[in-house]
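S.K.: Take a look and give me a structure for this.
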Amino acid sequence: MFEWFEKNWFTFFVPLTVFVSFVILAFFIRFKFSKYIIDRLKSVKWAGKEILISNLAIIIFYSILILGVYTAVELSPIKGNLYIIICRVLITVFLISLTYVLFRAGMGILNLYSQSIKKPLLKPFQRLKNAMIITFITVGILILFEIWKIPTTPFILFIILGCAIAFFALRENISNFIAGFEIINGEIIKKGDYIKLESGEEGTVVNITWRHIEIKSFDEKTLIIPNSRLIKAKLEILRKPLKKAKEPFRFYTRLNAKELTGLKARNLTELLKYIKEMPDSVIFYHTHDFIEEYHYLIPQPSNDFALWIGNILGYEALAEKLSTIDIFEFSNIGEIRKRLSDIIEEYIINNPSDKDCEEGEEFHFIKSVSVIMPTPYIAHDLREFVQILKFISPNSLFFHIYEAKLRVGKISNDFSLWLSESLGEKKLAEAIMSIDPYMHTIEGIRSQIIYLIESHLEAEVTVG
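M.R.: Next up is the predicted model:
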């Protein structure tokens, strides 16, 4: 035996060395790949990126290991039926690992978005998860049958028979689920509606699910109406009357253009001079432009002055101090201008040695030119207000949220003022005013306001 090994050791040593090399490579990439990609994608704010990156690293790890085994087998003297069996096993392992990673990534993203949705009636995620599990298992089994040349007809017939049995056993639930989908997505009935069926049941809708709706009658009894029955019945829907505003809310929008002033600064002294002299529209542009640039990404609190001072002049300490200015603490542009100039002026006094930037790197002053226009949308109560809020443009949101405090001279916004003064909803107004504009995009703020108002309406239904 020793003599045989002495003669044939090379044919086994080379495949083993190749496999060990692939194992080392797989572990190296497994631990370095995720960190490298995450570092490269720091600017991407999507919460699901880490799920995709980690699962991509796993499938690359498995693929390299399987490729290492295959390469080792190719270099070894293994041939014939044993070679075919090993190849089929490797393909099977690869497909199982790929299916597992895809399922893991899909479930991760599904869980991520299911946690972000506040409304219970829009969360049939458990059913979707179960459907995904069944689908992955079924497809995986069929693929394995094909690889190992096993007849698939009996398995397919078994699946069809199982589906038929499940359909007949759950036909009532399926009917209710389909009807519930139509009711919820078509918004045929909403919480707080007063409905009356032809069969005599009537009351206020307190809950809507995928199977049934719950209504509360005058005698405080809760009636459960299956969705399949409700969708076929004749019913009267009386919307719960909401408190009318003293003054309706008119939504406005804005068109914004950028206009070069022709003025530029080469150093801190010139920058300070122009900050003190420029009209409010210039200061507004250079302190608020970053918000408009990022409708869908969370903006990093900053301003153009801080960026130029740090990146071009290299005064990092001053740039950092300017970038920490919270522009939402001020009620007018004059206060922002004074804060900027005070910080720069103090720095110049303490550091009198100023320097010019390189040619072509000057700070160009830009003016914001806005045209304000009324939209055709007017809200008379909270329900109308929240429905309009769902589709108005980001420009309209920017006008009513960010520009509002500069117009009215208060640390507030148009929505909170209207809710407080015309509807008397002071707590709701304060809740909206407390939303941190630094922690949300414009679309994120829209979602937060909608959630607060709809939660308030649902709470009123529960109480009433």
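
S.K.: only C-alpha atoms for contact and neighbour calcs from this point on.
M.R.: Fine.

S.K.: The helix ranked longest in the chain: which residues count as buried?
M.R.: For the chain, the helix that runs over the most residues, judged by DSSP state H, is helix 2-40. The neighbour-count check on helix 2-40 (16 or more other CA atoms under 10 Å) flags 15-16, 18-20, 22-23, 26, 29-30, 33-34 as buried.

S.K.: of all the residues you listed, which comes closest to residue 122?
M.R.: Ranked by distance to residue 122 (CA to CA), the buried residues of helix 2-40 are led by residue 34 at 33.4 Å.

S.K.: I'd like the structure of this one too, to check against the first:
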Amino acid sequence: MKDLFKSTSSAAAENSWILPVLLVAGGIVVGFIVEKILIERLKAFARKTSWAYDDIIVNALNFYTTFWFTLIGLYAASYNVNFTPVLLGYIHKIIIATAILSVTFFCAKIGVGIIRQYSREKTGDKASASIFVNITRAIILIVGILITMQSFGISITPIITALGVGGLAVALALQDTLSNFFAGIQLLITKQIRTGDFIRLEGGEEGIVCDINWRNTSIRTPQNNTVIIPNNKLSSSKVINYHLPEPEMNFPVLIGVSYNEDLDKVERVSLEVARKIMSEHPAAARNFEPLVRFHTFGDFSIQYNVILRAATVNDQHILKHEFIKQLYARFKKEGIEIPFPVRTIITKNS
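M.R.: Down below sits the predicted model:
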């Protein structure tokens, strides 16, 4: 009889774990089904809309849907296990804190995605201003951590007070870092320098702005190297931005012709070639009338500039390349001479 009672108690103990396990497993299964069916349909619907931000919100639900349903299963299962009230209270606090943290990371993912999408729409470049991304992520995570601590019964008022007092000491110790931080914010707010812009610095360095973060700005040079400049140095130096007020850029092509040539003919031929280039080449700015301007009586040639306009600063090189090739061929056809350097040497007999 005693052995029968033990076996009955053991079976009852084993059966007491069946329902909690089923609840947890059920939460995982329901979350998986919701993610694979409902979330996938929401993604398909979001892809059809022209609004990009709904894609960010729906894509952020990946993993979190199954995770949240699993937490719901764990919470329900905890009521069906013979835990002591104190232990049950701790378990509930851990589950709630985990849920708060997961919602925090979910909101941070959405916030970062929105900032990046907004930056992409404003700059037309995939590169994002990571300083705003980092600020957004940090603010959301700090708020989530404080709420999590509050859920454990930890008073956050002394922590906030300590952060305020300690912040002053940190600000004094990190003056250069904070200077770079606020200089980066100033650059982004004024939009005088944006990611994707081609700039030239006072020291001669030039390239495309790849990123503006909390400490420095990264520039990729035409040689495919990276120049890293502290934000406070960049904001206080002279900078030429070739994308402002617009990306299109005028540039001259220097040419010299013989003194024996008819300058009216030279001008006409040069303009014909320039107009053809401007109307056909994809790197040329549209609706621009090229110019010819004679400017110097040189040692062996009359020099002039043909002024063209490229769609961007980087397009000027290929545009100049094609123009010189076509102008040279046209000069040969028209018999227009491009003279070689000539020096006349006069000697005196002794």
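
S.K.: hang on, the earlier thing: now find how far off-centre the helix or strand just after the longest helix of structure 1 is within its chain.
M.R.: Using DSSP states H and E, the helix or strand that follows helix 2-40 of structure 1 towards the C-terminus is helix 49-75. Centroid displacement of helix 49-75 of structure 1 relative to its chain, using CA atoms, centre = their mean, to the nearest Å, is 30 Å.

S.K.: Then stretch 212-221 of structure 2?
M.R.: On CA atoms, centre = their mean, the centre of stretch 212-221 of structure 2 falls 11 Å from the chain's centre.

S.K.: do stretch 29-47 of structure 2 as well
M.R.: Worked out by CA atoms, centre = their mean, stretch 29-47 of structure 2 lies 29 Å from the chain centre.

S.K.: With stretch 161-170 of structure 1 instead?
M.R.: Distance, stretch centre to chain centre, for stretch 161-170 of structure 1: 37 Å (CA atoms, centre = their mean).

S.K.: what's the answer for stretch 269-282 of structure 2, then?
M.R.: Stretch 269-282 of structure 2 has its C-alpha centroid displaced from the chain centroid by 36 Å (CA atoms, centre = their mean).

S.K.: hmm, who's touching that stretch?
M.R.: 284-286, 288-292, 306, 308-309, 319, 322-323, 326-327, 330-331 (CA atoms under 8 Å, 6 or more residues apart in numbering).

S.K.: What residues sit buried inside stretch 253-262 of structure 1?
M.R.: 253-254.

S.K.: what residues does it touch?
M.R.: 364-375, 393, 395-397, 399.

S.K.: Residue 204 of structure 1 looks like it's in a strand, true?
M.R.: Yes - checked against DSSP: H, G, I helix; E, B strand; the rest coil, residue 204 of structure 1 lies within a strand.

S.K.: which non-adjacent residue is nearest it?
M.R.: residue 194 (4.4 Å; CA to CA, 6 or more residues apart in numbering).

S.K.: Identify the residue of structure 1 aligned to residue 71 of structure 2.
M.R.: Matched to structure 1 by TM-score structural alignment, residue 71 of structure 2 sits across from residue 66.

S.K.: ok, its match touching residue 94?
M.R.: Yes - here residue 66 of structure 1 lies in contact with residue 94, judged by CA atoms under 8 Å, at a distance of 7.0 Å.

S.K.: Please narrow the contacts of stretch 269-282 of structure 2 to those residing in strands.
M.R.: Applying DSSP state E to those, the entries found in strands are 291-292, 306, 308-309.

S.K.: Reformat those as CSV; add neighbour count and distance to residue 127 of structure 2.
M.R.: Listed next are these as CSV, based on neighbours: other CA atoms under 10 Å; distance: CA to CA, whole Å:
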residue, neighbour count, distance to residue 127 of structure 2
291, 16, 36
292, 18, 39
306, 19, 35
308, 25, 30
309, 25, 26
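
S.K.: Residue 170 of structure 2: which of these is nearest?
M.R.: Of all those, residue 309 has the smallest distance to residue 170 of structure 2: 50.7 Å, by CA to CA.

S.K.: need the contact list for that closest one.
M.R.: Contact partners of residue 309 of structure 2, counting by CA under 8 Å, 6+ apart, are 248-251, 278, 284-285, 288, 290, 316.

S.K.: filter those to the buried ones?
M.R.: For those, buried by 16+ other CA under 10 Å: 248-249, 251, 278, 284-285, 290, 316.

S.K.: Now which residue in structure 1 aligns to residue 266 of structure 2?
M.R.: Residue 266 of structure 2 maps onto nothing in structure 1, by TM-score structural alignment.

S.K.: what about residue 266 of structure 2, how many residues close to it?
M.R.: Other residues within reach of residue 266 of structure 2 by the criterion other CA atoms under 10 Å amount to 17.

S.K.: which stretches of structure 2 form helices?
M.R.: Using DSSP H, helices in structure 2 cover 2-16, 18-33, 40-48, 53-60, 64-78, 85-123, 130-151, 157-173, 175-190, 231-236, 263-280, 315-334.

S.K.: Redo the ones you listed as JSON lines? Include distance to residue 218 of structure 2.
M.R.: What follows is those, written out as JSON lines (distance: least, CA to CA, whole Å):
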{"stretch": "helix 2-16", "distance to residue 218 of structure 2": "61"}
{"stretch": "helix 18-33", "distance to residue 218 of structure 2": "42"}
{"stretch": "helix 40-48", "distance to residue 218 of structure 2": "33"}
{"stretch": "helix 53-60", "distance to residue 218 of structure 2": "27"}
{"stretch": "helix 64-78", "distance to residue 218 of structure 2": "34"}
{"stretch": "helix 85-123", "distance to residue 218 of structure 2": "16"}
{"stretch": "helix 130-151", "distance to residue 218 of structure 2": "11"}
{"stretch": "helix 157-173", "distance to residue 218 of structure 2": "25"}
{"stretch": "helix 175-190", "distance to residue 218 of structure 2": "12"}
{"stretch": "helix 231-236", "distance to residue 218 of structure 2": "10"}
{"stretch": "helix 263-280", "distance to residue 218 of structure 2": "33"}
{"stretch": "helix 315-334", "distance to residue 218 of structure 2": "22"}
